[in-house]
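**Student:** below: sequence and its predicted model.
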Amino acid sequence: MINVIVSYTVNPEFVPTNKANIQKFLEDFKNLDQSIFEYKVYVKEDGVTFVHYSNYINEEIQHEVLNIPSFKEFQKLRDESGLNGSRKVEFLQSII
């Protein structure tokens, strides 16, 4: 199992656009087999820091999910919005 947390902070004016872009790829993810991956998105109390939590049964599924066109477009637009180095990727190891 692959478990990942990605966090980043966007400019306040980009928040509505980022939320809309997230909704687009989450809708597309619904067309995939939900039993082989999980993807959740949260916004921290500051209203501008987003946290994406995902887990995949293997690298093949991770690659498939992360290459959905709407997800690639979300990433592109997010990165172009000016993250000021705030993007952080963490891989989690299960203890069970």
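**Tutor:** That came through, no problem. Numbering: from 1, shown residues only.
**Student:** only C-alpha atoms from now on, for both contacts and neighbour counts.
**Tutor:** Will do.
**Student:** what's the longest helix that the chain contains packed up against?
**Tutor:** The single longest helix within the chain, with elements called by DSSP state H, is helix 15-29. Applying 3 or more CA pairs under 8 Å, 6 or more residues apart in numbering; DSSP states H and E, one finds that helix 15-29 contacts helix 69-80.
**Student:** centroid residue for the protein?
**Tutor:** Centroid-nearest residue in the chain: residue 52, 4.3 Å away (criterion: CA atoms, centre = their mean).
**Student:** could you list every residue that touches the nearest residue to that one once chain neighbours are set aside?
**Tutor:** With sequence-adjacent residues excluded and distances taken as CA to CA, 6 or more residues apart in numbering, residue 52 is closest to residue 41, at 4.4 Å. By CA atoms under 8 Å, 6 or more residues apart in numbering, residue 41 lies in contact with 50, 51, 52, 53.
**Student:** check it against this one:
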Amino acid sequence: MINVIVTYTVTPEFVSENKTNIRKFLHDFKSLNQEAFEYKVYIKDDGVTFLHYSNYINEEVQYEVLNVPSFKEFQKLRDESGLNGSHKVEVLQSI
């Protein structure tokens, strides 16, 4: 099992667009095998910091999920919005 947490902070002006882009890829994820992965997105109390939690049964599933076109577009737009070095990816080890 692969478990990942991604956090990043966007500008207040980009929050609404980021939420729209997230909804798009989450909708597209529904067409994939839901038993092979889990993907959840949260926004922190500050209103501008997003947390994505995902887990995948293996690397092949992870690759499939992360290469959905709407997800790739979300990443592109998010990165272009100006994250100011806030983007952090953490791979979690199961105990």
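**Tutor:** Perfect, thanks for sending it. Bear in mind the structure is a predicted one, so any value in this text is a computation, not a measurement.
**Student:** so the residue nearest to residue 52 of the first structure, which state does it fall into?
**Tutor:** Here residue 41 of the first structure is strand, with the state taken from DSSP: H, G, I helix; E, B strand; the rest coil.
**Student:** and the gap between it and residue 61 of the first structure?
**Tutor:** Plainly put, residue 41 of the first structure is 18 Å away from residue 61 of the first structure if you go by CA to CA, to the nearest Å.
**Student:** before we move on, back to that, so which helix or strand takes in the residue nearest to the centre of the first structure?
**Tutor:** For residue 52 of the first structure, the element it lies in under DSSP states H and E is strand 49-56.
**Student:** mean shift between that strand and the second structure?
**Tutor:** Aligned to the second structure and superposed, strand 49-56 of the first structure gives a mean residue distance of 0.1 Å (mean CA distance after the TM-score superposition for the first structure).
**Student:** which other helices and strands does that strand contact?
**Tutor:** With contacts taken as 3+ CA pairs under 8 Å, 6+ apart, strand 49-56 of the first structure sits against strand 2-9, strand 37-43.
**Student:** most tightly surrounded among those?
**Tutor:** Sort these by mean neighbour count, taking mean count of other CA atoms under 10 Å, and strand 2-9 sits at the top with a mean of 18.
**Student:** isn't residue 89 of the first structure right next to residue 4, touching?
**Tutor:** Yes: contact between residue 89 of the first structure and residue 4 holds when scored by CA atoms under 8 Å: they sit 7.1 Å apart.
**Student:** of the contacts of residue 41 of the first structure, closest to residue 69 of the first structure?
**Tutor:** Sorting the contacts of residue 41 of the first structure by distance to residue 69 of the first structure puts residue 52 at the head of the list, at 17.6 Å, by CA to CA.
**Student:** nearest to residue 19 of the first structure among the helices and strands packed on strand 49-56 of the first structure would be which one?
**Tutor:** Here strand 37-43 is closest among those (CA to CA), at 9.5 Å.
**Student:** quick revisit: my guess is the residue nearest to the centre of the first structure contacts residue 9. True?
**Tutor:** No: counting by CA under 8 Å, residue 52 of the first structure does not reach residue 9; the two are 11.7 Å apart.
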